[in-house]
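Peer 1: need a 3D model of the sequence below.
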Amino acid sequence: MPVLEVEDLAVSFRQYSTGLRQTELKVIHGLHLSIEPGEITAVFGASGSGKSLLAHAVLGILPGNATVTGEIRFDGVPLTRERQETLRGREIALVPQSVNYLDPLMRVGKQVEASVCGASRSFRLNSVLEVFKRYKLGPDTAGKFPFQLSGGMARRVLVSTATLSGARLIIADEPTPGLDAEALAEALRLFKQLAQEGCAVMLISHDIEAALQIADKVAVFYAGTTVEVAAAGDFSGDGSRLRHPYTRALWNALPQNKFAPIPGVQPHPNAMPPGCLFAPRCSLATGECAAARPAVREIRGGKVSCLHVT
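Peer 2: Okay, the predicted model is just below:
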């Protein structure tokens, strides 16, 4: 059974327009995703495609003006707000995008210790020292403040917090930006190790090349929809094993591939086209594509939202 299942997730935000009239801005239209125990699922997509909003929806930390429809299940059971509050920080943990999530006024040992539920103080302290040793952080790290850590050390502290929580689902939201090659390899190794221990890992990233080093599966988002879910091995060669036109274009736009730009831009939530959201930029688009949004289908061992894929 998947640890996490997301089906037809939609998220909209209430906003005020002229004359204090309320409007609904729909930013996620139909996201689909599942993650098995011990699996790393990388989530790719341009800024504004819904990657971080998905993470926040799973964690139950969207702002109060958000409306969520569709279904999110954890261990096969719907993830209600009450369950989210119970599981957050315990069964579901976030490794945030920025190391600024660490409290600048609290020593990092204290911050990591807070993730150990129950038990005695001595047990919690020993747990912190053990996890720091595991991630090659010296025992003196616990007494330091965040500003005294390097970027790589701070990220290892954040991963330590998720590890000690005992979470079965780790959501890593852009955990590798700005890291040098050595720190990047170390961060990827940490997530791979967590998966090998049975955790389900959602790795949200713009760095396709890095994420593919450890990912088992890839979900590609576009304008708040899931356009493709494919095995990581399908991202190879000329991209011919990929299914959706956007995924292939994304792959071929990388410098190590054809470095071919994708014409057009991702639509703004206020100006979504009818039918397939990628149709205005797609060379395969027909009138049928503009009539209705394509359903997600299973094709060649993956999932895709496109009428023309066979």
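Peer 1: from here on, just use CA atoms for contacts and neighbour counts.
Peer 2: Noted.
Peer 1: what residues of stretch 165-185 count as buried?
Peer 2: For stretch 165-185, a neighbour-count test (16 or more other Cα atoms under 10 Å) marks 165-176, 183-184 as buried.
Peer 1: same question, stretch 202-215
Peer 2: The neighbour-count check on stretch 202-215 (16+ other Cα under 10 Å) flags 202, 203, 204, 205, 206, 208, 211, 212, 214, 215 as buried.
Peer 1: and for stretch 60-71?
Peer 2: For stretch 60-71, a neighbour-count test (16+ other Cα under 10 Å) marks 60, 62, 66, 67, 71 as buried.
Peer 1: chain center to stretch 182-201: distance?
Peer 2: How far stretch 182-201 lies from its chain's middle: 14 Å, per Cα atoms, centre = their mean, to the nearest Å.
Peer 1: let's see this one next, to set against the first:
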Amino acid sequence: MARKWLAAVRTPIGACSAVLLVLVGALAVLAPLLWGEAAELTDTSAIKQGPSAGHLLGTDSLGRDLFLRVVVATRLSVSLALASTAIGLVAGVILGLAPSVLPRRAGRLVTAAVDIAVAFPALLLALFLAVIFGVGVKGAVLAIGLAGAPAFARLTQTLAASVSGRDFVSAAKVAGVGRIRLMTRHILPNIGEPLVVNATIGAGAALLAFAGLSFLGIGVQAPAYDWGRLLGEGLGRIYTNPAAALAPGIAVVVIGLAFNLFGETAAAVIGIRVPRTRVRERPPPAPAKVARGEDELLVAENLEVAFPGVTPVRGVSFTIAPGEAVGIVGESGSGKSLTALAVSNLIEAPGVVRASRLDFLGVPLLSARPGELRTLLGPSLSMVFQDPMTSFNPARRIGRQLAEVAEAHRGLSRRAAMERAVDRLRAVHVGEPERRARQYPHEFSGGMRQRAMIGMGLMARPRLVVADEPTTALDVRVRREVLRLLSGIRADGAAVLLISHDISVVRKTCSRLLVMYAGRVVEDLPVTATPRHPYTRALLATVPDLDTDLDKPLATIPGRPPGPHEVPPGCAFAPRCALAAERCVREDPALARTAPGHLLACWNPEPPHE
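Peer 2: As a prediction, the model looks like this:
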């Protein structure tokens, strides 16, 4: 961090802001001590004099030196601006994060109030609040601070919305992290830099606003004085002694510029840092009991995921047994990831999850209380996302992110959780795990981040690991290592739900295959069975192998899958299927059993042979 600050100070902007801030800080601290009494000294023989060798800016109506008064006013002017900015920032961040923590109706009321407040100019709002809080320093500080809060609240809402959809936030939700901890640990650190920049800009604006209130006689009252009061007193002599009015005005402009330049410098170096909390050691939560037999870890019957106007997942049904590896394949837009998010309880409003039955470890997920879901899913279900760079919080070290899971769900102390994090990194073949645990996500390669993500999923000994496209954008060697790790998870007794567009990867890793098209399962079969649905066979044909004739074009599936708003009335695959008949266009086939462990939704399936 020290090196970053040194590098930033060497830039022109950094050097300029550093010089200005050092000068302002020195004046704020030393000027009242060195020249405070001299600035208050009256001289009736030198009333309203112009600039001279004895008085650089002239004197006021009591013969006091204007230059000394401008210099001494630095402390009060800057401290009041910083105080009002701090009030506005804290209030704005609280209001901006409140909709994410409060119930939906209360959150909407807070958002509506912020929207109304933002519609008013900040200075007019400050004048209105100053009348309410009263004339004087205390009322002006509160008025300016609260008048700036809506802008900070709107910025916080926007930044938080951009971060809350990232994979590492979803991973924290799966891990059972509470809303307040989610805000303070995962969202605030990642929106710190824009808030720092806007806070420093806000400090300059607060300085100007405070000067305006004091100029109008609402802010600082006699015998105290700031630059606004000095500006008001000097304005009446603008034609006889312009320096009396220009000097405090120039001071406001220069200090405001210093705040802005410092914000640009700080944004390149730091974000908001979150205080560390100590977790009391407690016994790990007892695993939930399976209510309907040990052969049912996850049960989904007629699962639907709907958004306003569309239903991208339509009637999906499947089960996963303990220790089983099930793969879901299909083209982009088939509903694979939404299905995984639904069983992981990660579909948020306006999305709605419906199902005849959706049980995990015997607990109905759709009717369970939030606290019960957090206790159940946190230690028992882990999720490995597609992009490991967005799956980790970029503002926190890898080791601390892994350790947080053990602290939250296994009751380990901070030190013990860190030791387990190092052990899990070693288990997923991350070299030098002690050193790597102290590094940030950007210091890991793509394959190492994915392995570390799997290590995070193993921190609480899960019963089910959901892996959403875990090998995307990885080279062949790293992909093989990741798939080997997922296979090793089964050896420890956990089940795996693997989502991929690569059917060959799933057939090598899983024991059962779910093929999805247009939001529903069209075939459910063991990987050793012969696929019979034309879509499944078409997917297999598009995967090249060593026997592929390089002189011929690669096989493709003609057409494109329908969007969730344009699903046809019959079989969704019929427009692309060479075996489609009139019945396929009119009626949508149900998923029916054709052989032990083999379910199929097709009117004209392929023959049961290669």
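Peer 1: got TSV for the buried residues of stretch 165-185 of structure 1, with secondary structure and distance to residue 156 of structure 1 too?
Peer 2: Putting these into TSV (DSSP: H, G, I helix; E, B strand; the rest coil; distance: Cα to Cα, whole Å) gives the following:
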residue	secondary structure	distance to residue 156 of structure 1
165	coil	14
166	coil	16
167	coil	16
168	coil	18
169	strand	17
170	strand	14
171	strand	15
172	strand	12
173	strand	14
174	coil	14
175	coil	10
176	coil	11
183	helix	10
184	helix	11
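Peer 1: contacts for stretch 490-505 of structure 2, please.
Peer 2: 320-332, 336-337, 461-470, 486, 489, 506, 510, 539-540, 543 (Cα atoms under 8 Å, 6 or more residues apart in numbering).
Peer 1: for structure 2, what's the longest helix?
Peer 2: helix 66-101 (DSSP state H).
Peer 1: so it corresponds to what in structure 1?
Peer 2: The aligned range for helix 66-101 of structure 2 in structure 1 is empty, by TM-score structural alignment.
Peer 1: which other helices and strands contact that helix?
Peer 2: Counting contacts by 3 or more Cα pairs under 8 Å, 6 or more residues apart in numbering; DSSP states H and E, helix 66-101 of structure 2 is packed against helix 12-40, helix 104-118, helix 137-164, helix 179-182, helix 192-215, helix 227-235, helix 243-267.
Peer 1: list the buried residues of the fourth one.
Peer 2: Read it as helix 179-182 of structure 2. Buried residues in helix 179-182 of structure 2, defined by neighbour count with 16+ other Cα under 10 Å: residue 182.
Peer 1: show me what residue 47 of structure 1 lines up with in structure 2.
Peer 2: Using TM-score structural alignment, the equivalent of residue 47 of structure 1 in structure 2 is residue 332.
Peer 1: and that match, that one's in a strand?
Peer 2: No: when classified by DSSP: H, G, I helix; E, B strand; the rest coil, residue 332 of structure 2 is found to be coil rather than part of a strand.
Peer 1: export the helices and strands packed on helix 66-101 of structure 2 to a markdown table and tack on distance to residue 307 of structure 2?
Peer 2: Shown next, in a markdown table, are those (distance: least, Cα to Cα, whole Å):
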| stretch | distance to residue 307 of structure 2 |
| --- | --- |
| helix 12-40 | 48 |
| helix 104-118 | 17 |
| helix 137-164 | 19 |
| helix 179-182 | 23 |
| helix 192-215 | 32 |
| helix 227-235 | 55 |
| helix 243-267 | 38 |
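Peer 1: what's the closest of those helices to residue 295 of structure 2?
Peer 2: When those are compared for distance to residue 295 of structure 2 using Cα to Cα, the nearest one is helix 179-182, at 33.4 Å.
Peer 1: the closest one aligns to what range in structure 1?
Peer 2: So helix 179-182 of structure 2 sits over no part of structure 1, by TM-score structural alignment.
Peer 1: quick one: that helix to chain centroid distance?
Peer 2: In this view, helix 179-182 of structure 2 has its centroid 11 Å away from the chain centroid, taken as Cα atoms, centre = their mean.
Peer 1: who touches it?
Peer 2: Applying Cα under 8 Å, 6+ apart, the set of residues contacting helix 179-182 of structure 2 is 100, 101, 169, 172, 173.
Peer 1: sorry, back to before: buried sites along the longest helix of structure 2?
Peer 2: For helix 66-101 of structure 2, burial by neighbour count (16+ other Cα under 10 Å) applies to 66-78, 80-101.
Peer 1: repeat that for stretch 269-288 of structure 1.
Peer 2: The neighbour-count check on stretch 269-288 of structure 1 (16+ other Cα under 10 Å) flags 269, 273, 275, 276, 277, 278, 279, 280, 281, 282, 285 as buried.
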